[in-house]
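1. I'd like to go over a predicted model; first the sequence, then the structure.
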Amino acid sequence: MRRRHLTETWLVLGVSLGASAIWSLLRIVDRLTRAEPLGRQTSAMNSSVTPDRPWLDLTYQLVGIAVALVPVLLAVHLLRRDDPDEPHTMGFDLRRPMHDLLRGAGLAALIGLPGLALYAAAKALDLNTTVSAANLAAAWWTIPVLVLAAAQNAVLEEVVMVGYLFRRWGEAGWGTWRVIVTSAVIRGCYHLYQGFGGFVGNLVMGAAFGWLYTRTRRVMPLVVAHTVLDVVAFVGYALLKDHLSWL
């Protein structure tokens, strides 16, 4: 049973965020072996595919968001074989909306400001790229799509990296801190494409989120916090990039 659970987790990671971690590791090697310092490179996110055809670009964006959520459905499906009450067992539901919203908002504030300071410091030290967080062509749907992208990131990462993996690795006999640290390291690794600031920031965030989950057994506050952080990053960048030269 232990071996089956571990094999299952590596397969789920292999078709989702584990694969992203491998590509991200290759990306940072690529960046570090360029003549240009890391601090002068740019990591572009949320980019248009067909900016000259907004309707097709919107379709690309929505399909990309939907496909990215398939691993979430897979993880919940696998857990439901043993526990028909999933995803409620991991707290991925709307049973405590105000509690989850308040705790998530507070967690976002607690993580967000130090994270911004870490990004600025890492960039100044040539340890991080400039993160261009929103590069969609201007259209009526730009802001809604950025919000959806933020929510998709949050659901994917928190359900898979916390709700699913903490359950399966615990069933495989791993101790609490082994689970927290391993999940946090993987989270940091799939952000390495941004640079070492992105790695450290997400490592710390993953450890904090993981510890909180072991205390509450609710994923929803983590999803709320992550969504808020990404909405601020994506939408804020889109609205301010033409007005603030340091972005």
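-> Yes, it's here.
2. from now on I want contacts and neighbour counts done on CA atoms only, so please keep to that.
-> Noted.
3. next, count neighbours for Leu244.
-> 9 (other C-alpha atoms under 10 Å).
4. please name the residues that touch Leu17.
-> Residues near Leu17 by C-alpha atoms under 8 Å, 6 or more residues apart in numbering: 157, 187, 190.
5. ok, so of the residues you listed, who is nearest Gly236?
-> Nearest to Gly236 among the contacts of Leu17: Glu157, at 21.3 Å, using C-alpha to C-alpha.
6. if I look at that closest one, how far off is Tyr190?
-> 11 Å (C-alpha to C-alpha, to the nearest Å).
7. Leu6 now?
-> According to C-alpha to C-alpha, Leu6 stands 20 Å off from Tyr190.
8. who's more crowded, the two?
-> Between Leu6 and Tyr190, Tyr190 has the larger neighbour count (other C-alpha under 10 Å), namely 22 against 17.
9. with the flanking residues excluded, which residue is spatially nearest to the more buried one?
-> Distances taken as C-alpha to C-alpha, 6 or more residues apart in numbering put Ala21 closest to Tyr190, at 3.7 Å, once the chain neighbours are dropped.
10. one more structure, for comparison:
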Amino acid sequence: MQSQASGPARLPASGETLPGRVLRRETLLVLALSLGASAVSALISFVGSLTASGALADQAARLNTSQAPDRPWLDLAWQLFGIATALVPVALVAHLLMREGAGGLRSMGFDRSRPGFDLGRGALLAAAIGGSGLALYLAALQAGFNLTVVPESLPHVWWRIPVLIASALQNAVLEEVIVVGYLLRRLGQLDYSPWAAMGVSAVLRGSYHLYQGIGGLLGNMAMGVIFVVLYRRWGRVGPLVVAHALIDIVAFTGYALFAGKVDWLPTP
């Protein structure tokens, strides 16, 4: 006797919450494809630094490195490829939230509806956090808890600064969308308390900066707490993306312009 074929699985109606096991699996997969994997990589890197000969401060944590030395056009292609593929998890999150009926990234306030608010609050936040973050980094480096961070070591070609700016924007969008907007939404749906969700978000943010050292871990955890508090107050990741982008743009381009020219900026 031929059995009747079952129909396609029913998708939840708009606004209907997915089962907890599905949300947990989805969240773990999104993190495994993005910043969760970065956290594991950072831990392995930090263990390598701890077990290497020499003090942490004598070692370098390098960002934005050349992918094809002495071949600038190929290097540019690799840089753009890396930036574009790093944003795929953001597109995935937008798709998942749209399918859920939440309205995509608009549900977390990442849209163009309030540009003045996002730019203004983001600039003020960057000014407040940027200086304190630099002070913490210098103190941790002096105490021997941090590696020397080299924000960029790209060749001196015409696309150097534009690529650094694009890299900063990519970091900001990826981290704030995933670690704040998406993760807090999913943890809330999984019945995490607000304090627990904040802790998970902050620890994750700190953990994928561990390759820089203890200062990178603690400083970014503190930043994570502040960003979660402000996200809950403002209901938008837009200002957080702006702030993060400005902090990284200043760090990347500032190092490119001033490394080796000012005494207070550490270099390997």
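-> Yep, that arrived. Note that the structure is predicted; figures quoted are calculated from it, not measured.
11. just to revisit the earlier point, can you confirm the residue nearest to Tyr190 of the first structure is in a helix?
-> Yes - Ala21 of the first structure forms part of a helix when assessed by DSSP: H, G, I helix; E, B strand; the rest coil.
12. list the contacts for the equivalent of it over in the second structure?
-> In the second structure, the residue paired with Ala21 of the first structure according to TM-score structural alignment is Ala39. Shown in contact with Ala39 of the second structure (C-alpha under 8 Å, 6+ apart): 204, 207-210.
13. what about Leu240 of the second structure, helix or strand, and which?
-> According to DSSP states H and E, Leu240 of the second structure maps onto helix 238-258.
14. regarding the second structure, what is its longest helix?
-> helix 115-143 (DSSP state H).
15. what range in the first structure does that helix sit on?
-> With TM-score structural alignment as the criterion, helix 115-143 of the second structure aligns to 97-125.
16. kindly report the same for stretch 157-175 of the second structure.
-> Residue span in the first structure matched to stretch 157-175 of the second structure, by TM-score structural alignment: 139-157.
17. for that stretch, buried residues please.
-> 142-143, 145-157 (16 or more other C-alpha atoms under 10 Å).
18. just the helices in the first structure please.
-> In the first structure, the segments counted as helices under DSSP H are 2-14, 17-32, 54-68, 70-80, 97-124, 142-158, 165-171, 176-189, 196-216, 220-240.
19. follow-up on the earlier one: could you list the buried residues of the match of helix 115-143 of the second structure?
-> 100-101, 103-105, 107-108, 111-112, 115, 118-120, 122-123.
20. one more: stretch 174-189 of the second structure?
-> 174-187.
21. what's the burial count for the closest residue to Val179 of the second structure other than its chain neighbours?
-> Nearest non-adjacent residue to Val179 of the second structure, counting by C-alpha to C-alpha, 6+ apart: Ser201, 5.8 Å away. Applying the criterion other C-alpha under 10 Å, we find 24 residues in the vicinity of Ser201 of the second structure.
22. do the same with Ser20 of the first structure
-> 20.
23. now it: how far from Leu192 of the first structure?
-> Taken as C-alpha to C-alpha, the span from Ser20 of the first structure to Leu192 of the first structure is 10 Å.
24. and Leu222 of the first structure, by the same measure?
-> 21 Å.
25. and what of Gly175 of the first structure?
-> Counting by C-alpha to C-alpha, the gap from Gly175 of the first structure to Leu192 of the first structure is 26 Å.
26. who has more neighbours, these two?
-> Neighbours were counted for Gly175 of the first structure and for Leu192 using other C-alpha under 10 Å; Leu192 has more, 27 against 12.
27. lovely, talk soon.
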